[in-house]
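Peer 1: Coordinates for the following, if possible.
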Amino acid sequence: MPQDSRSIYGGQAVIEGVMFAGKHVNVTAVRRKNDEIVFYEVPRTSKLWVQRLKKIPLLRGVVGIVESSAKGSQHLNFSMEAYAEDEAGEQKEGSNAEQATGAKEEKKSSGWSLSMLVGVAVAGVLSFIFGKLIFTAAPAAIEELLFAGVFDNKVGHNLLEGLIKIILLLAYLYFISMTPIIKRLFQYHGAEHKVISAYEAGEELTVKNVQKYSRLHYRCGSSFIVFTVIVGVIVYSLPFFTWDTIWERIYIRILLLPLVLGISYEVLRWTNALRETPVLRFLGFPGLWLQLLTTKEPQDDQVAVSIASFSRMRELDQQMNRS
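Peer 2: You can find the predicted model right below:
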């Protein structure tokens, strides 16, 4: 095992690439249309008060989410710009070729304009913040409107609300996973998990070795989403939080959202720490099941990009450790 094998690394899939967050630097590797792998490297810097908050249980989860969303947007934008440049280049080459040959057939495009790509990037950056608000309010409103008189106690209503959340989440993930660009994004998500798992197992990071590992990982953001649903049902069922109207119900859930996120983050850390413990390891299974939708089996060239990103991040981290 490497000397620093206990280091915990995370990352995210981007368009045609993977970003890994190291101790000192975040690195994204993206494969261009010409098969060249390009890198985007950003030093990790946090203000002292942010570093202190990230050491406090409950608070560290919320702070980490906000920070990762802000910094992740840089890497997502980098990958989107590279993708847009490649698409624009292909269209230009195709247009020139058609003019030279006098071809009458209309050139087929990928269907992704620059404005659409920017829309995907913005959605990726802001989806967690705004998505959680909608994902919190909408199921509560649906349950209140459709099933107001079904149960005499709020626990039953909260359980039904949680079920509605799960159904909406699964439906959303299923339908977006059918689009080609999201399918490839989910493949890179799987490649990211495989590289981290291989590293944590002490394997040499080759494509053949990495492909042996599962595309599922306990410490994934997909698992975190599942835990927010489960934790939400428990927190909303506490006797301190009651409501008389639909607006009070929605207001309470939005008000408690930071608490739910903070607890869910701690649960995620706990289940990851217990993943090798008999019986208790099953606590992380709901999150792993959701990853069956949010990850896909990657191709060898996608795994190679993930390895390149991780290796470059580790190389820069070690250089900074020595300096």
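Peer 1: okay, CA-based contacts and neighbour counts for the rest of this
Peer 2: Noted.
Peer 1: quick one: secondary structure of Val63?
Peer 2: Following DSSP: H, G, I helix; E, B strand; the rest coil, Val63 is assigned to helix.
Peer 1: residues in contact with the residue nearest to it when sequence neighbours are not counted?
Peer 2: Counting by C-alpha to C-alpha, 6 or more residues apart in numbering, the nearest residue to Val63 once its immediate chain neighbours are dropped is Lys54, at 6.3 Å. Neighbouring residues of Lys54 by C-alpha atoms under 8 Å, 6 or more residues apart in numbering: Arg60, Gly61, Val63, Gly64.
Peer 1: Could you point out which of those is nearest to Phe39?
Peer 2: In terms of C-alpha to C-alpha, no member of the contacts of Lys54 lies closer to Phe39 than Gly64, at 23.8 Å.
Peer 1: which stretches of the stretch 1-150 of the chain form helices?
Peer 2: 48-53, 59-101, 114-146 (DSSP state H, counting those that start in this stretch).
Peer 1: In TSV: the ones you listed, plus distance to Phe39 and mean neighbour count.
Peer 2: Listed next are the helices of the stretch 1-150 of the chain as TSV, based on distance: least, C-alpha to C-alpha, whole Å; neighbours: other C-alpha atoms under 10 Å:
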stretch	distance to Phe39	mean neighbour count
helix 48-53	27	12
helix 59-101	9	17
helix 114-146	18	16
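Peer 1: Out of those helices, which is closest to Ile263?
Peer 2: Counting by C-alpha to C-alpha, and looking across all of the helices of the stretch 1-150 of the chain, nearest comes helix 59-101 at 7.8 Å.
Peer 1: I'd like to know which elements the closest one is packed against.
Peer 2: If contacts are counted by 3 or more C-alpha pairs under 8 Å, 6 or more residues apart in numbering; DSSP states H and E, helix 59-101 sits against strand 10-14, strand 25-31, helix 48-53, helix 114-146, helix 246-273.
Peer 1: can you list these in JSON lines and add distance to Val231?
Peer 2: JSON lines is the format used below for those (distance: least, C-alpha to C-alpha, whole Å):
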{"stretch": "strand 10-14", "distance to Val231": "23"}
{"stretch": "strand 25-31", "distance to Val231": "30"}
{"stretch": "helix 48-53", "distance to Val231": "22"}
{"stretch": "helix 114-146", "distance to Val231": "12"}
{"stretch": "helix 246-273", "distance to Val231": "6"}
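Peer 1: One more sequence to fold, the one below, so I can look at both together:
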Amino acid sequence: MPQEPRNIYGGQAVIEGVMFAGKHVNVTAVRRKNDEIEFYEVPRSSKRWVTGLKKIPLVRGVVGIVESSAKGSQHLNFSMEAYAEDETAEEGKADEPKKAEPEKKGFSLGMIVSVAVAGVLSFIFGKLIFTAVPAAIEDLLFAKAFSSQVGHNLLEGLIKIILLLVYLYFISLTPIIKRLFQYHGAEHKVISAYEAGEKLTVENVQKYSRLHYRCGSSFIVFTVIVGVVVYSMPIFEWETIWERIYLRILLLPAVLGLSYEVLRLTNSVREVPVLRFLGYPGLWLQLLTTKEPNDEQVKVSIASFKRMLELDRQAAAGVNLSANEPKAI
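Peer 2: Below is the predicted model:
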């Protein structure tokens, strides 16, 4: 039998599960407390003008980020609601049921904040902060350290990397983020096994690395590196700290667009021995943003991916996919 074409798929980890984005549908699978795997399926639909923009180099990166963040949040919210329901059900067995609802809300809000910032997927607010704060710190502490602005830009980039690494390290110590990062690793393993043409079994998938060249974590690193290059262009020199921050924010779409193209490039040359090292900075960051998954987490990831493939085939065959209510197996 001829081998199925290897399409390019992406995904993201959610609370106790994984979301995969297909050509026609996005599917999330989460494991509930009773060990059932529950699915959440949302057909993909984009306006024609959005689809057109996603074909334009430099522009497509920014459009893709906005679109994936919006759709990813929908699936993340589903997973958090499922998790909160399970937690509330356990709390309902306690002697003081009236306390369950306030505790649930507080816990869910904490998860929303932690997960959004941990994945650096709150791009509008998070990226602005990540852009402005390092520039302000560098200017405050090292304003007279260099005569060239290139030196200031390099130091600013170093501060960004340090802040990012410190933050990711400490949040990775919390149980819920650690499990999220394990599902992140499971997502990568499944995609790698699929791209290698492997049959998707737990044993086969576990053989693959939890790191992947196309990961959003790699994209974060490239925004720092590309940012240093763009900010160092002579036409973007600044006189005051406010002008410096203003330029950073103004140039943010250009930096994001260029970084996306660099990410695509590193993925396309990852099999070339001399050039594969270009993607190493992103892989190194993934040592923090992914953890080795256990077999049960890999099962959830495989279930999500297989369901996505099944629905994609149905859509390609002309079956009308409508948004489905969550279903369990």
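Peer 1: Please work out the TM-score for the two chains.
Peer 2: Overlay of the two chains. TM-score (TM-score structural alignment, normalised by the length of the first structure): 0.93; 311 aligned residues with a C-alpha RMSD of 1.8 Å.
Peer 1: returning to that earlier point: so which of the helices and strands packed on helix 59-101 of the first structure comes closest to Val305 of the first structure?
Peer 2: Ranking these by their distance to Val305 of the first structure (criterion: C-alpha to C-alpha) puts strand 25-31 first, at 6.2 Å.
Peer 1: now that closest one, how far from the chain's geometric center?
Peer 2: 15 Å (C-alpha atoms, centre = their mean, to the nearest Å).
Peer 1: what does that strand contact?
Peer 2: 15-21, 37-44, 75, 79, 82, 305-306, 308-310, 312-313, 316-317.
Peer 1: Serialize the helices of the stretch 1-150 of the first structure to TSV and add fields for distance to Leu173 of the first structure.
Peer 2: Output for the helices of the stretch 1-150 of the first structure, formatted as TSV (distance: least, C-alpha to C-alpha, whole Å):
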stretch	distance to Leu173 of the first structure
helix 48-53	32
helix 59-101	19
helix 114-146	13
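Peer 1: I'd like the distance between the residue nearest to Val63 of the first structure and Gly131 of the first structure.
Peer 2: Note on Lys54 of the first structure: its distance to Gly131 of the first structure, by C-alpha to C-alpha, to the nearest Å, is 23 Å.
Peer 1: And for Phe240 of the first structure?
Peer 2: Note on Phe240 of the first structure: its distance to Gly131 of the first structure, by C-alpha to C-alpha, is 26 Å.
Peer 1: Check Ala141 of the first structure too.
Peer 2: Applying C-alpha to C-alpha, the value for Ala141 of the first structure to Gly131 of the first structure is 15 Å.
Peer 1: hey, where'd the strands end up in the stretch 201-329 of the second structure?
Peer 2: 327-328 (DSSP state E, counting those that start in this stretch).
Peer 1: counterpart of stretch 204-224 of the first structure in the second structure, which residues?
Peer 2: Aligned by TM-score structural alignment, stretch 204-224 of the first structure corresponds to residues 199-219 of the second structure.
Peer 1: burial of the nearest residue to Val155 of the first structure once chain neighbours are set aside, as a residue count?
Peer 2: Distances taken as C-alpha to C-alpha, 6+ apart put Ser237 closest to Val155 of the first structure, at 5.4 Å, once the chain neighbours are dropped. Using other C-alpha atoms under 10 Å, Ser237 of the first structure has 18 other residues around it.
Peer 1: And Ser237 of the first structure, what's its match in the second structure?
Peer 2: Applying TM-score structural alignment, one finds that Ser237 of the first structure aligns to Ser232 in the second structure.
Peer 1: who's in contact with that match?
Peer 2: Ser232 of the second structure touches Gln149, Val150, Asn153, counting by C-alpha under 8 Å, 6+ apart.
Peer 1: any idea how far Ala317 of the second structure is from the residue nearest the centre of the second structure?
Peer 2: The centroid of the second structure falls nearest to Gly216 when counting by C-alpha atoms, centre = their mean (4.7 Å). As for Gly216 of the second structure, its distance to Ala317 of the second structure is 31 Å (criterion: C-alpha to C-alpha).
Peer 1: Now, the contacts of Ser232 of the second structure that are in strands?
Peer 2: Nothing among these maps onto strands, per DSSP state E.
Peer 1: Which of these are still contacts in the first structure?
Peer 2: Mapping the contacts of Ser232 of the second structure onto the first structure (both residues aligned by TM-score structural alignment, their matches' C-alpha atoms under 8 Å) leaves Gln149, Val150, Asn153 still in contact.
Peer 1: Residue in the first structure paired with the first one?
Peer 2: What that stands for is Gln149 of the second structure. Using TM-score structural alignment, the equivalent of Gln149 of the second structure in the first structure is Lys154.
Peer 1: Now its match: closest residue in space that isn't a chain neighbour?
Peer 2: Per C-alpha to C-alpha, 6+ apart, closest to Lys154 of the first structure is Ser237, 6.6 Å.
Peer 1: now swap in Asn7 of the second structure and tell me
Peer 2: Spatially, and ignoring its direct neighbours in sequence, Asn7 of the second structure is nearest to Glu195 (7.8 Å; C-alpha to C-alpha, 6+ apart).
Peer 1: If you tally nearby residues, what's the number for the nearest residue to Glu91 of the second structure once chain neighbours are set aside?
Peer 2: Sequence neighbours aside, Ala100 is the residue nearest to Glu91 of the second structure in space, at 5.8 Å (criterion: C-alpha to C-alpha, 6+ apart). Residues within reach of Ala100 of the second structure, counting by other C-alpha under 10 Å, total 17.
Peer 1: Identify the residues contacting Ala100 of the second structure.
Peer 2: So Ala100 of the second structure contacts Thr88, Glu91, Gly92 (C-alpha under 8 Å, 6+ apart).
Peer 1: ok, so of those residues, who is nearest Gly279 of the second structure?
Peer 2: Nearest to Gly279 of the second structure out of the contacts of Ala100 of the second structure is Thr88 (C-alpha to C-alpha; 42.7 Å).
Peer 1: how about that closest one, what does it touch?
Peer 2: Counting by C-alpha under 8 Å, 6+ apart, Thr88 of the second structure makes contact with Ala100, Glu101, Lys104.
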